[in-house]
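Peer 1: Just the structure for this:
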Amino acid sequence: MEKRLIQISGFLISSLGWLFVLCTMAMDYWRITQLGGQGGSFIIKVAWYWSNLWKDCFTDSTAVTNCRDFPVLWSVTPFIQGVRGLLMCGLTLGFFGVVLCFIGMECTYIGGADRTKDKLLFAGAVFHFAGGVSDISGYCLYINRIARTSFAPSVGPGVLRYDLGPPIFLGLVGCFFILLGAVFYAVTVYRVICPERYSNSSMVYDYGGGTYMAPRSRGRTLYTGYYRPSRQYGSYYIDSGRSSSSKISKLSQTTPDKISERDAFV
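Peer 2: Take a look at the predicted model:
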């Protein structure tokens, strides 16, 4: 039950983070700045310049917005192309990660045996981790571009100093959720990464004349619950506290009675 709860929590967190990153692709105000309205002027005129991954826009004090869409792909600013490519790559990897993790979770009845489901879940965690790293790289590239202009000691005329917009912070939170969900998945399938030794997962049975070692299994074995010794020799239990001499004494207690009955009949 604990394993299922961790997997369900990881699925919800990683899926929510993937949706956050997807929403930021279509959101406005990736970067924003304002002009006017400062210095105690009695006539307040404010204008906002903002942009996202697809267009640059200008909004005046009357709430009229004029936008200029970015041109075709091969003529866009290189860092915008890089941010688009990293985010799209991360979203694609995250989509495959969501599918693999959904199939590999223990609470779903598809995917095959437990060993196969654990491998699928681990593969989904790897996809989520790679997608989260790709997404956070795209946001860091965009932030670095803005920071280089905002914190430059001297900025030429006509160059605006932009601030970070809400989509950047929402995307960073989404990346954190994706990486956290990948960690939750990896915790539940740690046996795939570090398998246990067979010597630690075996049971030893002592039958007096020798020992038999059998690996532990999750379910019922071939002989458990089906083999019952005959009642004419008494009942036997595989117990480490009892020695083989006690079993032999039980045989000696049952067999003389039958031999004496046969001699009396003869």
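
Peer 1: from here on, contacts and neighbour counts on C-alpha atoms
Peer 2: Fine.

Peer 1: Could you pull out the helices in the stretch 151-266 of the chain for me?
Peer 2: Using DSSP state H, counting those that start in this stretch, the helices of the stretch 151-266 of the chain run over residues 166-188, 190-193, 244-265.

Peer 1: So for the first one, what gets flagged as buried?
Peer 2: Translated: helix 166-188. Buried residues in helix 166-188, counted by 16 or more other Cα atoms under 10 Å: 167-168, 171-188.

Peer 1: which residues touch the residue lying closest to residue 206 once chain neighbours are set aside?
Peer 2: Spatial nearest neighbour of residue 206, excluding adjacent residues (Cα to Cα, 6 or more residues apart in numbering): residue 212 at 6.6 Å. By Cα atoms under 8 Å, 6 or more residues apart in numbering, the contact list for residue 212 reads 204-206.

Peer 1: Make CSV out of those residues and add neighbour count.
Peer 2: Shown next, in CSV, are the contacts of residue 212 (neighbours: other Cα atoms under 10 Å):
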residue, neighbour count
204, 12
205, 13
206, 14
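
Peer 1: so which of those comes closest to residue 256?
Peer 2: Residue 256 has its nearest neighbour among these in residue 206, at 26.4 Å by Cα to Cα.

Peer 1: roughly how far apart are the closest one and residue 107?
Peer 2: As judged by Cα to Cα, to the nearest Å, residue 206 and residue 107 stand 38 Å apart.

Peer 1: Which residue is the nearest non-sequential neighbour of the residue nearest the centre of the chain?
Peer 2: Nearest to the mean C-alpha position of the chain, counting by Cα atoms, centre = their mean, stands residue 182 at 2.6 Å. Computed as Cα to Cα, 6+ apart, the closest residue to residue 182 that is not its neighbour in sequence is residue 125, at 4.6 Å.

Peer 1: so the one you found touches residue 102, yeah?
Peer 2: No. Using Cα atoms under 8 Å, residue 125 makes no contact with residue 102, being 10.9 Å away.

Peer 1: These two: which has the busier surroundings?
Peer 2: Remark: of residue 125 and residue 102, residue 125 carries more neighbours, 31 against 21, as counted by other Cα atoms under 10 Å.

Peer 1: Now do the contacts for that one.
Peer 2: Contact partners of residue 125, counting by Cα under 8 Å, 6+ apart, are 97, 101, 181-183, 185-186.

Peer 1: wait, isn't residue 53 in contact with residue 87?
Peer 2: No. Using Cα under 8 Å, residue 53 is not in contact with residue 87, being 10.8 Å away.

Peer 1: Break down the stretch 101-250 of the chain into its strands, ranges please.
Peer 2: Under the criterion DSSP state E, counting those that start in this stretch, the stretch 101-250 of the chain contains strands at 163-164, 202-206, 211-215.

Peer 1: Kindly tell me how buried residue 75 is, as a neighbour count.
Peer 2: Residue 75 has 9 neighbours, counted by other Cα under 10 Å.

Peer 1: want to put them side by side, so please do this one too:
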Amino acid sequence: MDPVVEALAGFMGFLSWIMVGFALPHRYWKESTMDGNIITISTVYENLWMSCATESTGVHTCRDFPSLIALSGYIQATRGLMIASIVLGTFGIVGTLIGMQCSKIGGENYVLKGRIAAIGGVFFILQGLCTMIAVSWYAANITQQFFDQFYAGIKYEIGQGLYIGWSSAVLALCGGSCLLCACISNSPGEKTPYPYHPPSRGQVRSTVATSQTPSNYGRNAYV
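Peer 2: Take a look at the predicted model:
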């Protein structure tokens, strides 16, 4: 496998894992601006764990969601998918570090190391899929409530945390796909070619014994 492609794919996977860890506790998954009186304008925003409000006077208030069971189903599913994404990304990083050619872990068996790197790429792809499903599902509920004319609650808009999650999912999918395709396409070439030694052919030396037939006849015999 090309070490440059391997390093680039590993870097994209590691960066996507960092972004997932940054997006999960991010406060601005959805936000809305509410007009109060002439002076007070409050901004309400939520994430997967709490709901916050900030007034123009500088007062900042946050409250955690009181009950896990009372939460909407999509919020619980999004939590699980994001946590699973972090776990899968951790396995992807470990597999990539072990399978890299510059790593001394695993010896010099490059065929085995290539397979381990490919497994790391699969974990990165699974991480990207979990993140993409979680973020897109959350955003779909925001847009559905926003365009619903009969929805009486606060209408939110897409926050910064969702964009970070989408970027992380794209990086994880690209990095995992590059790592997997590079390992699969170059796996036959990693086999150690054995030099061909033609069989030694013994040279058959036929020695013809030239025995001089003693002549029983002298010159006088032809007289």
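
Peer 1: so what number do they get for TM-score?
Peer 2: Once superposed, the chains reach a TM-score of 0.81 (TM-score structural alignment, normalised by the length of structure 2), with 202 aligned residues with a Cα RMSD of 2.7 Å.

Peer 1: The residue nearest to the centre of structure 1 and residue 9 of structure 1: what is the separation?
Peer 2: As defined by Cα to Cα, residue 182 of structure 1 lies at a distance of 11 Å from residue 9 of structure 1.

Peer 1: Ignoring the adjacent residues along the chain, who's closest to residue 132 of structure 1?
Peer 2: Residue 132 of structure 1 sits nearest to residue 175 (Cα to Cα, 6+ apart), 5.2 Å away.

Peer 1: Also residue 60 of structure 1?
Peer 2: Nearest residue to residue 60 of structure 1 in three dimensions, chain neighbours excluded: residue 47, at 4.5 Å (Cα to Cα, 6+ apart).

Peer 1: isn't the one you found right up against residue 36?
Peer 2: Yes. Here residue 47 of structure 1 reaches residue 36: they are 6.7 Å apart, a contact under Cα under 8 Å.

Peer 1: Can you pull the residues that touch both of those two?
Peer 2: Counting by Cα under 8 Å, 6+ apart, residue 47 of structure 1 and residue 36 have no shared contacts at all.

Peer 1: so which of the contacts of residue 125 of structure 1 comes closest to residue 194 of structure 1?
Peer 2: Nearest to residue 194 of structure 1 among these is residue 186, at 11.1 Å by Cα to Cα.

Peer 1: what residues are up against the closest one?
Peer 2: By Cα under 8 Å, 6+ apart, the contact list for residue 186 of structure 1 reads 121-122, 125.

Peer 1: ok, now which ones touch residue 67 of structure 1?
Peer 2: Neighbour list for residue 67 of structure 1: 55-58 [criterion: Cα under 8 Å, 6+ apart].

Peer 1: And residue 175 of structure 2, what's its match in structure 1?
Peer 2: Aligned by TM-score structural alignment, residue 175 of structure 2 pairs with residue 181 of structure 1.

Peer 1: How about that match, nearest residue that isn't a chain neighbour?
Peer 2: Leaving aside its sequence neighbours, residue 181 of structure 1 sits nearest to residue 10 (Cα to Cα, 6+ apart; 4.1 Å).

Peer 1: By how much does the helix or strand containing residue 32 of structure 2 deviate from structure 1 on average?
Peer 2: Residue 32 of structure 2 belongs to strand 30-35 when assigned by DSSP states H and E. In the superposition against structure 1, strand 30-35 of structure 2 averages 1.0 Å from its aligned positions (mean Cα distance after the TM-score superposition for structure 1).

Peer 1: List the buried residues for the following helix or strand past that strand?
Peer 2: Scanning forward in sequence from strand 30-35 of structure 2 by DSSP H and E, the next helix or strand is strand 41-46. Within strand 41-46 of structure 2, the residues scored as buried using 16+ other Cα under 10 Å are 42, 44-46.

Peer 1: Ok, stretch 106-126 of structure 2 next?
Peer 2: Across stretch 106-126 of structure 2, burial judged by 16+ other Cα under 10 Å covers 110-126.

Peer 1: Counting neighbours, what do you get for the residue nearest to residue 30 of structure 2 when sequence neighbours are not counted?
Peer 2: Leaving aside its chain neighbours, residue 30 of structure 2 sits nearest to residue 159 (4.3 Å; criterion: Cα to Cα, 6+ apart). Neighbour count of residue 159 of structure 2, defined by other Cα under 10 Å: 20.

Peer 1: Repeat that for residue 144 of structure 2.
Peer 2: Using other Cα under 10 Å, residue 144 of structure 2 has 12 other residues around it.

Peer 1: Please apply the same query to residue 94 of structure 2.
Peer 2: So residue 94 of structure 2, with other Cα under 10 Å, has 14 neighbours.

Peer 1: Quick one: map it onto structure 1.
Peer 2: In structure 1, the residue paired with residue 94 of structure 2 is residue 99, using TM-score structural alignment.

Peer 1: show me what contacts that match?
Peer 2: If a contact means Cα under 8 Å, 6+ apart, then residue 99 of structure 1 has residue 124 as its contacts.

Peer 1: which SSE is it in?
Peer 2: Element membership for residue 99 of structure 1 (DSSP H and E) is helix 78-104.

Peer 1: number of nearby residues for the closest residue to residue 106 of structure 1 other than its chain neighbours?
Peer 2: Distance criterion Cα to Cα, 6+ apart; nearest residue to residue 106 of structure 1, sequence neighbours excluded, is residue 4 at 6.2 Å. Neighbours of residue 4 of structure 1 under the rule other Cα under 10 Å: 14.

Peer 1: Which residue in structure 2 aligns with residue 4 of structure 1?
Peer 2: In structure 2, residue 4 of structure 1 lands on residue 3 (TM-score structural alignment).

Peer 1: Can you give the distance of stretch 93-113 of structure 2 from its chain's centre?
Peer 2: Counting by Cα atoms, centre = their mean, to the nearest Å, stretch 93-113 of structure 2 is centred 16 Å from the centre of its parent chain.

Peer 1: Quote the end-to-end distance of that stretch.
Peer 2: Stretch 93-113 of structure 2 stretches 14 Å from its first residue to its last (Cα to Cα).
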